[in-house]
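**Q** pasting the sequence and the predicted model now:
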Amino acid sequence: MVAPGSGFEIRINGRVVGALEEAFSELTITVHPAETVLRGSPLDQAALYGILDRIQSLGLELVEVRRLPGGRPNQESE
């Protein structure tokens, strides 16, 4: 379960550019040569599921989803 208000990072295989960027306008998008990194905060579980559903419906390949450090007090980053 995602802690309310925690930050997150989602990695997608390939480059999400142009019109696809608009589908994730509420997130910070960083495009690398082999992948795109989406970051957002705050986020509740329903919002995360909505973003993951959007990724699937656009036919994008999900690589990783992780909570960013600071999601919970005394939590170490992985």
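**A** All right, it came through fine.

**Q** going by C-alpha atoms from here, please, whenever you check contacts or count neighbours.
**A** Noted.

**Q** quick one, helices of the protein?
**A** Under the criterion DSSP state H, the chain carries helices at the ranges 19-22, 45-57.

**Q** below is an additional structure, to be compared with the one above:
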Amino acid sequence: MTIEVSNAWKYFDDPDPAFTGTVGELVAAGDLVEVTYKRTNTDEKVQVYNDVLTAEYTANTNYQVTVRRVTSKSKRQVFRELL
């Protein structure tokens, strides 16, 4: 069973967005209790961070779980003066 974490991005200096993902097919809903998505680093520079978003869950011995970690991007916020 695979948990796939969705790609995410944010503007520099903004708070982290709500990270999301998809849980593969379970025999019964709630078999992994609660799945939460988070980032594994604290860097804030504007750049692409590979493999920093992950999922945490309560293990269930009936499943062999793989978490597909993905990329997070931090974007520079651009302001234009309107004339």
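**A** In hand now; what should we look at? Because the structure is predicted, anything quoted here is derived from the model rather than measured.

**Q** please state their TM-score.
**A** Overlay of the two chains. TM-score (TM-score structural alignment, normalised by the length of structure 1): 0.30; 48 aligned residues with a C-alpha RMSD of 4.1 Å.

**Q** now render the helices of structure 1 as JSON lines, adding mean neighbour count.
**A** Formatted as JSON lines, the helices of structure 1 follow (neighbours: other C-alpha atoms under 10 Å):
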{"stretch": "helix 19-22", "mean neighbour count": "12"}
{"stretch": "helix 45-57", "mean neighbour count": "13"}
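
**Q** would a markdown table of those helices with distance to residue 65 of structure 1 be doable?
**A** A markdown table is the format used below for the helices of structure 1 (distance: least, C-alpha to C-alpha, whole Å):
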| stretch | distance to residue 65 of structure 1 |
| --- | --- |
| helix 19-22 | 18 |
| helix 45-57 | 9 |
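
**Q** in the longest strand along structure 2, which residues are buried?
**A** Taking DSSP state E as the criterion, structure 2 has its longest strand at strand 48-56. By 16 or more other C-alpha atoms under 10 Å, the buried positions in strand 48-56 of structure 2 come out as 49, 51-55.
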